[in-house]
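# Got a sequence here, can you build the structure:
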Amino acid sequence: MKKYNFKDSKVIKEIDLLKNLHSWSAQGNLDPIVVEKAKGIYFWDSNGKKYFDMSSQLVNVNIGHGNMKVIEAIQEQAEKMTYMGPGFAVDVKSELASKLLDIAPKNMKKVFFTIGGADANENAIKMAKMFTGRDKIFSRYRSYHGATYGAANLTGEPRRFPAEPGIPGFIKFFDPYLYRSPVDFKDEEEACNYYLEQLTEQIIYEGRDSVAAIFLETVTGSNGVIIPPENYLKGVREICDEFGILMVCDEIMAGFGRTGEWFACDNWGVVPDLITFAKGITSGYLPLGGVLVSQDIADFFNDTTLMCGLTYSGHPMGCAAGIATLDVYQEEGLIKNSKLRGKVLGEELELLKEKHPSVGDVRYIGLFSAIELVKDKVSKEPLVPYGQDPGKIMPLILSKLIKQGFFTYTHENIIIVAPPLIIKEEEIKEAMQIMDRVLSEVDEMLK
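You can find the predicted model right below:
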């Protein structure tokens, strides 16, 4: 076996490019940052350069990097028991399930643990079909639910295309994306009614007795932090009740304080039938996800075999990390902090929108926000066409941000801003000064 000096950053990058495949990338033009350490809301590269982690990596490191409470919990569990099969009762699995159900909507009664978000959605699809005896699954065009085969079919945006032709029975509908709506609504209520009526009509055309579930990212994540109109989710709940359809809230990105509440659905007082979760449950310290199910669904599987199984379901190490992470949220007041610091972030975003011709819209809830870039504020023409970026404009903008120490990611014509929930007011303002400078460069590009 050939030996390499993995203390040398040049070797690390060379071997990474030679031997690893990177997600969502053409492999030939990659230039990954070699990261040396991470702490709090920052990480440092091998040259000692510091970056604001303004996307919490993949909107998952909610409690920030290097939290010792979680690290010590992982160490303690590793010494006690690293693994036990999912058929056993283990203390940390029972404790985490109990803690989760304490903070979840009150109709949630049981948990099925998974490895991450995609397989949480995979198993929620199967549960919905088994419970209802129906075949069709509705989800929205501007959605991302994972890259495994079922979750990719559930996904609405272009990352679903490699999984097509797909599984029969996956139906897409339009989100209430008011900024890009073809209809000029007089107010939010009119818009809400329009999209709910469209959804009802589509269900009828698809066969009202054939639809098992409607899946929604409670707040659409990577596809633009699209926040639903005030009564939209309640309206979807009523439609589901009318037609005997299960309402599934994908809270993988929006859960665990990201929107200023434990779960995003709490912002609107909506009670879904299933909730899928991952990311913030361990803040990325270890892989873990799951499905929360209502009393009715839990009761159904008392007599019906649950045809779901994973080798690593309820993994003790992940559960130990999850317990400690939930404790950190509570002990450090991070749910409240998300709401308070979210107001500061919102104010900064509104200033950017007012100042920069390239900023068409900003959307924010808690510490979950997006900046939508346009060629023209009046026409709202996107800076890059949907699903295309032939001039590589968005990667160029992203590289300018990263060069100045502002790390995040983009999708379509949108820049995501979702820092760890531990961020301070002065840190938000300092980081957004970088954004301001880069957006000024984007403005110049439009001239």
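
# CA only for contacts and neighbour counts going forward, please
Fine.

# The closest residue to residue 256 other than its chain neighbours: what's it in contact with?
Closest residue to residue 256 apart from its sequence neighbours, by C-alpha to C-alpha, 6 or more residues apart in numbering: residue 262 at 4.6 Å. Neighbouring residues of residue 262 by C-alpha atoms under 8 Å, 6 or more residues apart in numbering: 103-104, 255-256, 335.

# of all those, which comes closest to residue 62?
Nearest to residue 62 among the contacts of residue 262, counting by C-alpha to C-alpha, is residue 256 at 8.0 Å.

# Check the gap between that closest one and residue 376 for me.
Between residue 256 and residue 376 the distance is 36 Å, computed by C-alpha to C-alpha, to the nearest Å.

# now residue 257
From residue 257 over to residue 376 (counting by C-alpha to C-alpha), the distance is 34 Å.

# Now the residue nearest the centre of the chain: which helix or strand?
For the chain, residue 253 is the residue whose C-alpha lies nearest the centre (C-alpha atoms, centre = their mean; 2.3 Å). Residue 253 is part of no helix or strand when elements are defined by DSSP states H and E.

# Let's see this one next, to set against the first:
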Amino acid sequence: MSTQPQQQATAQPDPAVGAAVKAADRAHVFHSWSAQGLIDPLAVAGAEGSYFWDYDGNRYLDFSSGLVFTNIGYQHPKVVAAIQEQAGKLTTFAPAFAVESRSEAARLIAERTPGDLDKIFFTNGGAEAVENAVRMARLHTGRAKVLSAYRSYHGATAAAINLTGDPRRWPSDTASAGVVHFWAPFLYRSPFHARNETEERDRALQHLEDTIAYEGPGSIAAIILETIPGTAGIMIPPPGYLAGVREICDRYGIVFILDEVMAGFGRTGEWFAADLFDVVPDLMTFAKGVNSGYVPLGGVAISAEIAATFETRPYPGGLTYSGHPLACAAAVATINVMAEEGIVGKAADLGARVLEPGLREIAERHPSVGELRGVGAFWALELVRDRETREPLVPYNASGEANAAMAAFGAACKKSGLWPFVNMNRTHVCPPCTTSEAEAKEGLALLDAALNVADEFTV
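Below you'll find the model as predicted:
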């Protein structure tokens, strides 16, 4: 039986405190990805399990898991206790030393990574993990270029933002990082005019081969892919695609990097999404679900061959807080809780038995739903104006009035008590992996009602 506490009533409303929190935020906090004068952040009073609430007493069922990181839900008592215990024992220590929580976190992660990815380099988050994975690949191969996909997100630091394949890259893209973008498979909006998954896979692999040929195989250090792209749309790669990329990398001596920052640690119903496809990369980045974001932590899982490159040659990279004891203690507790409570299996069951059938029923009822995609606790609804033409409900990278349909849909979700993950013309369904069947069905009913608003914008 889960040790997750029963959802308690929200704290007594205290609008005065909420107003003070909001005022201080607006006066002093500079928010990411935002025009500062155009945002109105919700003041959060507390959270537990799959819910959070504000100071006015409004409670929200979180179908976004924060930014898809609270895989074990909010305030799991065993993880909170582990952080408290570690703080009482050793709050912080420099990364050059062997520390119990750091060593144990690395051991537990290495036990679960595929293949021989048994060395763990710790970072503070996913973007830093990508930065260091790319640096390792370049140093290991002596090459400079890195290939990454359009419709991807890899982080907001210097190299990671260049690798990113969505519009967040544009303002910061210096075009000087040796990055080349290519099209990964996505049958619903196929860039290859494919009619089925087999054609999409084969044509996407041929396109990648052609890109490598024209860029020069001997100049390419790495190919990086999100195993299952997250923010970009949860596009499940067709069977055989990732294995095909693995073969191409082997043939040309290119390092294969899988970004599991969002898809890892149970989100897909496996410890890592790579396990769904029976593929082993050379480097794998992780963050988010490794400790459900309780304390910032990320890292790179490194193959034996690449680790050997730095056996007697120093690795020229590091972070003051690499393997921070509090963060690692949270990771140890999270991984143990996931194992003890069967949370990975619960995510698989939640997806197969509740989310997928429920979402399919919803999709059939609403003309605004063009496609459903996903696995485990990781789903996306592609919203369209016209199912026949597949015209998106809002234009690519829409803002202001052009984004009115998605804004109205999102507002309807929040008004009903559902907190959605909305990006461009999609809503993602990514509740905590610990979400109960009753909670999931509650969320699906609220989503179903909110989609009536999206339907009003269809033709």
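
# on that earlier part again, can you pull the contacts of the residue nearest to the centre of the first structure?
By C-alpha under 8 Å, 6+ apart, residue 253 of the first structure lies in contact with 59-60, 221, 277-280.

# Quickly note the distance from whatever residue of the second structure lines up with it to residue 347 of the second structure.
Per TM-score structural alignment, the equivalent position to residue 253 of the first structure in the second structure is residue 262. Per C-alpha to C-alpha, residue 262 of the second structure is found 14 Å from residue 347 of the second structure.

# what's the answer for residue 318 of the second structure, then?
Relative to residue 347 of the second structure, and taking C-alpha to C-alpha, residue 318 of the second structure is found at 34 Å.

# of the two, who's got more company?
residue 347 (28 against 14; other C-alpha atoms under 10 Å).

# residues touching the aligned partner of the more buried one in the first structure, list them.
In the first structure, residue 347 of the second structure lines up with residue 338, judged by TM-score structural alignment. Contact partners of residue 338 of the first structure, counting by C-alpha under 8 Å, 6+ apart, are 257-260, 366-367, 421-422.

# and residue 338 of the first structure, that one's in a helix?
Yes - counting by DSSP: H, G, I helix; E, B strand; the rest coil, residue 338 of the first structure is found in a helix.

# Which strand runs longest in the second structure?
Longest strand of the second structure, by residue count under DSSP state E: strand 378-386.

# Tell me the residues of the first structure aligned with it.
Alignment of strand 378-386 of the second structure against the first structure: residues 368-376, by TM-score structural alignment.

# which residues are contacting the matching stretch?
Under the contact criterion C-alpha under 8 Å, 6+ apart, stretch 368-376 of the first structure has outside partners 224-225, 254, 258-259, 342, 349, 357-364, 380-384, 413-419, 446.

# can you rerun that using 6 Å?
Here stretch 368-376 of the first structure makes contact (C-alpha atoms under 6 Å, 6 or more residues apart in numbering) with 224-225, 358-363, 380-383, 413-418.

# And residue 34 of the second structure? What does it align with in the first structure?
Using TM-score structural alignment, the partner of residue 34 of the second structure in the first structure is residue 25.

# separation between its match and residue 19 of the first structure?
In this structure, residue 25 of the first structure and residue 19 of the first structure are 14 Å apart, going by C-alpha to C-alpha.

# quick one: residue 342 of the first structure and residue 364 touch, right?
No - counting by C-alpha atoms under 6 Å, residue 342 of the first structure does not reach residue 364; the two are 7.6 Å apart.

# out of those two, which sits in the busier spot?
The neighbour count for residue 342 of the first structure versus residue 364, taken as other C-alpha under 10 Å, is higher for residue 342 (27 against 23).

# All the strands of the stretch 301-450 of the second structure, residue numbers only.
With DSSP state E, counting those that start in this stretch, the ranges of strands along the stretch 301-450 of the second structure come out as 369-375, 378-386, 391-392, 418-419, 421-423, 426-429.

# Any chance of these in CSV with distance to residue 187 of the second structure as columns?
Formatted as CSV, those follow (distance: least, C-alpha to C-alpha, whole Å):
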stretch, distance to residue 187 of the second structure
strand 369-375, 11
strand 378-386, 13
strand 391-392, 15
strand 418-419, 29
strand 421-423, 19
strand 426-429, 16
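
# Quick one: closest of those strands to residue 121 of the second structure.
Nearest of those (C-alpha to C-alpha): strand 378-386, 26.4 Å.

# Let me know the closest of the contacts of residue 338 of the first structure to residue 68 of the first structure.
If you rank the contacts of residue 338 of the first structure by distance to residue 68 of the first structure using C-alpha to C-alpha, residue 422 comes first, at 14.1 Å.

# Near the corresponding residue of the second structure for that closest one, how many other residues are there?
In the second structure, residue 422 of the first structure lines up with residue 434, judged by TM-score structural alignment. Neighbours of residue 434 of the second structure under the rule other C-alpha under 10 Å: 26.

# State the distance from the closest residue in space to residue 434 of the second structure that isn't next to it in sequence to residue 21 of the second structure.
For residue 434 of the second structure, ignoring the flanking residues on the chain, the nearest one in space by C-alpha to C-alpha, 6+ apart is residue 72 at 5.5 Å. Note on residue 72 of the second structure: its distance to residue 21 of the second structure, by C-alpha to C-alpha, is 27 Å.
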